[in-house]
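Engineer: from the sequence below, what's the structure:
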Amino acid sequence: MKRIMDYNSIVNGFVWGTPMLCLLVGTGVYLTIILGMPQLRYFFLSLKEVFGRKKAVQRAEGDKSISSFAALATAMAATVGTGNIAGVATALHLGGPGALFWMLVSAFFGMCTKFSEVVLAVHFRKRDEHGDWRGGTMYILEHGTGQKWLAVLFALFAFLASFGIGAAVQANSTAEGLSLGFGVDPLYSGIVLAVLVALVIIGGLRSLSTVTTYLVPFMAVFYVICSILVLGKNAQHIPEAIASTLKYAFNDPMALPGALAGWSVKLAVTKGIARGVFSNEAGMGSAPMVHATANVDHPVRQGLYGIFEVFMDTIVICSMTALVIMTTESLTGQANLTGAQLTLYAFEVGLGPVVGKYVLSAGLALFAFTTILGWYWYAETAATYLFGIWFKPVMKISWIALILLGAAGGQILGTGAQSFLTELWDLADTLNGLMAIPNLLGLLLLSGVLRTIVKDFDLERKNGKL
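Structural biologist: Just a heads-up that it's a prediction; the model follows:
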């Protein structure tokens, strides 16, 4: 196992290192240029799509597709997770205030990348033997580029990554949040969580999307309102936090009072971009797997939801977390804290030790729970592509077992539980990064097809057909 983890560390350094981050952002820059900045051109249209009253697209009898908003909610269930709380804090801890600036830069171009992924996913989607829409990078690569081997490779990376990112580690975060805030025994949390997830995923995509449609908007609004309350209380520090973000994005923050040894511009850039990508998953190829199931009249229309997804996840929620940490002076005042502990301290300073603890604990538990639901669909999609639809029951049982193991590993595995979960998380983190390689290749190879689809959408809108 030690040898495997040593190799994993080398690969992880590559997939989350400077070359891959340049490829991720570079792909977003390239697509932004050739598609005419869709994240700006379509931004207000995307808001209208998400919040406006939409005319229902006719659904054929037996059609198992879900609404565009339900697909968005399910995708956001997977992306809005512990990365928005712990990941942002880690980026600031390691890279300083400037990390937020680079996180937002990567999100701006990530909006175009996610838009492109979703458009191609809807364009190349196929139905399986049960009549469900299946789509995503594996279908784009097989039917768009003809590279079946790359499609299989992506599906394998997604399938294996899901067990860590989507199940065990998220269950552990949920149990940790409930234990931290409310003193709930992790074993009880694991049992309840496993039962709740089982009840949702047994009903398939319709059941899963119904739950996320109600839960995701609620938890996002809840977290944003609580963050605004903290920012309102510390409003005098907001201009200083924004100034620090801009200043230390390009200057060494070692002169900042309370700065940690190791802060540098390079760390600000790499940690900011890496955490931004990890949070919104733009370029990873995960979210298109659920967006492809939407009942929509044109691929670009669903792509608009991809733009909003990255905007809400990173530019709104991640920024809220970062500003809460900086305006409460937790970043420099508690230099020894990182991850969820740093965010927890910031909310306790802003809302008081009792309310702050409950708010963050509930937020952490909700974010992790919805991530479990969203990633289940990714795991099932990858599994059915690799093994066929007969594997769906096996997938469900394995998922539920891993949730229980992740939440209550200490009681089940004993002292080796934390080591097991850490290694599983590290492996999943690497596999998640590896997903980006075939996905980005597909986007670059099919950039011409993307332009054609976008031009068709613009023409249809101009002619009043859409």
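Engineer: hey, let's count contacts and neighbours off CA atoms from now on
Structural biologist: OK.
Engineer: how about Q334, nearest residue that isn't a chain neighbour?
Structural biologist: Of all residues not flanking Q334 in the chain, L342 sits nearest, at 7.6 Å (Cα to Cα, 6 or more residues apart in numbering).
Engineer: my read: that neighbour touches I325, true?
Structural biologist: Yes: the pair L342 / I325 is scored as a contact, 7.5 Å apart, by Cα atoms under 8 Å.
Engineer: helices of the stretch 151-300 of the chain, start to end?
Structural biologist: Using DSSP state H, counting those that start in this stretch, the helices found in the stretch 151-300 of the chain span residues 169-182, 186-201, 204-233, 238-247, 265-280, 288-291, 299-310.
Engineer: so which elements touch the fourth one?
Structural biologist: Same thing as helix 238-247. When contacts are defined as 3 or more Cα pairs under 8 Å, 6 or more residues apart in numbering; DSSP states H and E, helix 238-247 packs onto helix 98-123, helix 319-327.
Engineer: distance to D132 added to these, as TSV?
Structural biologist: Putting these into TSV (distance: least, Cα to Cα, whole Å) gives the following:
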stretch	distance to D132
helix 98-123	13
helix 319-327	36
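Engineer: among those helices, which is nearest L446?
Structural biologist: Closest to L446 of the helices and strands packed on helix 238-247, according to Cα to Cα: helix 98-123, at 8.4 Å.
Engineer: got the angle for the closest one vs helix 265-280?
Structural biologist: Interaxial angle of helix 98-123 relative to helix 265-280 (axes from the mean of the first three to the mean of the last three Cα atoms, to 10 degrees): 40 degrees.
Engineer: just to revisit the earlier point, could you grab the helix/strand/coil label for the residue nearest to Q334?
Structural biologist: With DSSP: H, G, I helix; E, B strand; the rest coil as the basis, L342 sits in helix.
Engineer: Proceed likewise with the subsequent sequence, for comparison:
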Amino acid sequence: MDTIIAFVNTILWNYVLIYGLLAVGIFFSIRLGFLQVFHFPEFFRSVLRAPKRDGDGITPFQALCTSLASRVGTGNIAGVAVALYLGGAGAIFWMWVVAFVGMATAYAESTLAQLYKTRNSEGQFRGGPAFYIANGLKAPWAAVIFSVCLIIAFGLVFNAVQANAIADAMNGSFGFSKVSVGVVIAVLAGIVIFGGIRQIARVAELIVPFMAAIYLGVAVYVLLANITEVPALFTLIVKSAFGFEAAAGGVAGALLNGVKRGLFSNEAGMGSAPNIAAAATPNPHHPSSQGFVQALGVFIDTILICSATAIMILLSQKLVPGSGLTGTLLTQEAMTVHIGWFGRYFISIAIFFFAFTSIIGNYAYAENAMTYLGLGNGTGLTTLRLGTLLMVIWGAYESILTVFDAADAAMGLMATINLIAIALLSGTVVKVTRDYFEQKKLGTPHFSLKNYPELKGKVDPKIWG
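Structural biologist: Coordinates of the predicted model:
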């Protein structure tokens, strides 16, 4: 079984998805007129507009924070360090490239999620790739496969991975028992997830901006303290990216590791973030506005937070090819250079917050998948919640490599299905986007189904009528 899983992962992640995610990102960037450049301010406006609160959905800001809760995890700390160790300074350049095209992909999938959303039994908005695959493409079988894979990967296994990272960090820095850490995480996560998506959104709205601001604040301090070295640093990054500077892995290593880390971190095209995008009440009342919000999430995750980690590591001079110092340990050693002995503890605390919010964000995605499968009732959700918490405890102290590989395969399959779906539905994305900007020239955009006869019977007329 391990051999089969390894083979599937090799095919999906080394060939299909690496090129597929990049190709789809470039495709949407071109078809949408590079909106991540020419309409970048709209990303912020869509979040900062006065929130529209109602009983059906969460606010756009809450949706952004919840998606960032999932996106911003241990990969932003340990994963970036690994990418730099294997690919050199140039890896961060290719992460920027991936984020640039990924913003267009994130916009497309979240716009579709908004368009095809529905209401659950309690009248709250739910949706995501499963819904636009089933209703937009009339392929319910693919939607079922997607949902099952999402539940396995995001609802269960990846939460064990995040718990493992927290337990390792707390054990290494403070000496806490891994089992005890797992139980504490499970209790805290249980308090949040048993309150459902609304409770998750409220917690994310409080924690995510705080943790991001503190982390980025330290990065700004490091930049200012080393301001004279910054020009040379950016020159090194660009030269290494194109092989003009000797570095670990050469240009191929920088490209491969930067692309992989960027794709894993910002999740654009994976089909994960659209699940929470669909739960939001957009402001203005148009699917595109939530697409802009989630595109901003890619920018924050990679261009800001991943870059912050990379810059702090590179300025510390602790990145030494072949030294064996990589992952969390490399980031911790880098921080001790910048802020002294507290640096090690700062990274451990950051991992706790980044990973914990990932757990609750990941669960929110899985709850949407349960809704599509018809299991979004009390029994189904209670089973999922208990399963999530058990995986957190188990993951805190167990070696999870084999299970993680299986989850990688599940995520690879769901991402492949999602990429095909959004590519086939790209015509709808383009039409909705043009409609938004044409209306914006005249005032406030407001989506109306009367302009989309081809969507009759595919989207909820009570939501978009």
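Engineer: what is in contact with L342 and I325 of structure 1 at once?
Structural biologist: When Cα atoms under 8 Å, 6 or more residues apart in numbering defines a contact, the residues bordering L342 of structure 1 and I325 alike are A89, L331.
Engineer: of these two, which one has the most company?
Structural biologist: Each of L342 of structure 1 and I325 has its neighbours counted (other Cα atoms under 10 Å); I325 has more, 29 against 24.
Engineer: skipping its backbone neighbours, what lies nearest the more buried one in space?
Structural biologist: A346 (5.2 Å).
Engineer: count the neighbours of the aligned partner of V269 of structure 1 in structure 2 for me.
Structural biologist: V269 of structure 1 maps onto L255 in structure 2, with residues paired by TM-score structural alignment. Neighbour count for L255 of structure 2, taken as other Cα under 10 Å: 25.
Engineer: also A255 of structure 1?
Structural biologist: By the criterion of other Cα under 10 Å, A255 of structure 1 has 10 neighbours.
Engineer: and F182 of structure 1, by the same measure?
Structural biologist: For F182 of structure 1, the count of nearby residues is 13 (other Cα under 10 Å).
Engineer: again with M312 of structure 1
Structural biologist: For M312 of structure 1, using other Cα under 10 Å, the count is 17.
Engineer: any idea how far F100 of structure 2 is from the aligned partner of it in structure 2?
Structural biologist: Aligned counterpart of M312 of structure 1 in structure 2: I300 (TM-score structural alignment). Remark: distance between I300 of structure 2 and F100 of structure 2 (Cα to Cα, to the nearest Å) = 11 Å.
Engineer: got the contact list for the residue nearest to Q334 of structure 1?
Structural biologist: Here L342 of structure 1 is in contact with A86, A89, I325, S330, L331, Q334 (Cα under 8 Å, 6+ apart).
Engineer: ditto for L100 of structure 1
Structural biologist: The neighbourhood of L100 of structure 1, defined by Cα under 8 Å, 6+ apart, consists of A91, L92, T245, A268, G272, S319, A322.
Engineer: which element is the counterpart of R45 of structure 2 in structure 1 on?
Structural biologist: By TM-score structural alignment, R45 of structure 2 lines up with K48 in structure 1. Secondary structure from DSSP states H and E places K48 of structure 1 in helix 43-51.
Engineer: which positions in that helix come out as buried?
Structural biologist: Neighbour-count burial for helix 43-51 of structure 1 flags F43, L45, S46, E49, V50 (criterion: 16 or more other Cα atoms under 10 Å).
Engineer: could you find the closest non-adjacent residue to the counterpart of Y139 of structure 1 in structure 2?
Structural biologist: In structure 2, the residue paired with Y139 of structure 1 according to TM-score structural alignment is F131. Nearest-residue entry for F131 of structure 2: Y116, 6.2 Å, with adjacent residues in sequence omitted and distances by Cα to Cα, 6+ apart.
Engineer: quick one: map that neighbour onto structure 1.
Structural biologist: Counting by TM-score structural alignment, Y116 of structure 2 corresponds to F124 in structure 1.
Engineer: try A334 of structure 2
Structural biologist: Aligned by TM-score structural alignment, A334 of structure 2 pairs with A346 of structure 1.
Engineer: distance of that match relative to V316 of structure 1?
Structural biologist: 18 Å.
Engineer: what's the answer for R275 of structure 1, then?
Structural biologist: Relative to V316 of structure 1, and taking Cα to Cα, R275 of structure 1 is found at 14 Å.
Engineer: who has more neighbours out of the two?
Structural biologist: R275 (28 against 14).
Engineer: and the more buried one, what is it in contact with?
Structural biologist: By Cα under 8 Å, 6+ apart, the contact list for R275 of structure 1 reads G83, G87, V88, A91, M103.
Engineer: at 10 Å instead, please
Structural biologist: Neighbouring residues of R275 of structure 1 by Cα atoms under 10 Å, 6 or more residues apart in numbering: 16, 83-84, 86-92, 99-100, 102-103, 106, 281, 314, 318.
Engineer: what does L35 of structure 2 give?
Structural biologist: Residues near L35 of structure 2 by Cα under 10 Å, 6+ apart: F28, S29, P41, E42, F43, M103, A104, Y107, F292, T433.
Engineer: do K455 of structure 1 as well
Structural biologist: Contact partners of K455 of structure 1, counting by Cα under 10 Å, 6+ apart, are L35, V300, V449, R461.
Engineer: so how far is G181 of structure 1 from the last one?
Structural biologist: Same thing as R461 of structure 1. From R461 of structure 1 over to G181 of structure 1 (counting by Cα to Cα), the distance is 50 Å.
Engineer: and if you look at the second one?
Structural biologist: From V300 of structure 1 over to G181 of structure 1 the distance is 42 Å, taken as Cα to Cα.
Engineer: so the residue nearest to I166 of structure 2 when sequence neighbours are not counted, which of the three states?
Structural biologist: Nearest non-adjacent residue to I166 of structure 2, counting by Cα to Cα, 6+ apart: F352, 5.2 Å away. Here F352 of structure 2 is helix, with the state taken from three-state DSSP.
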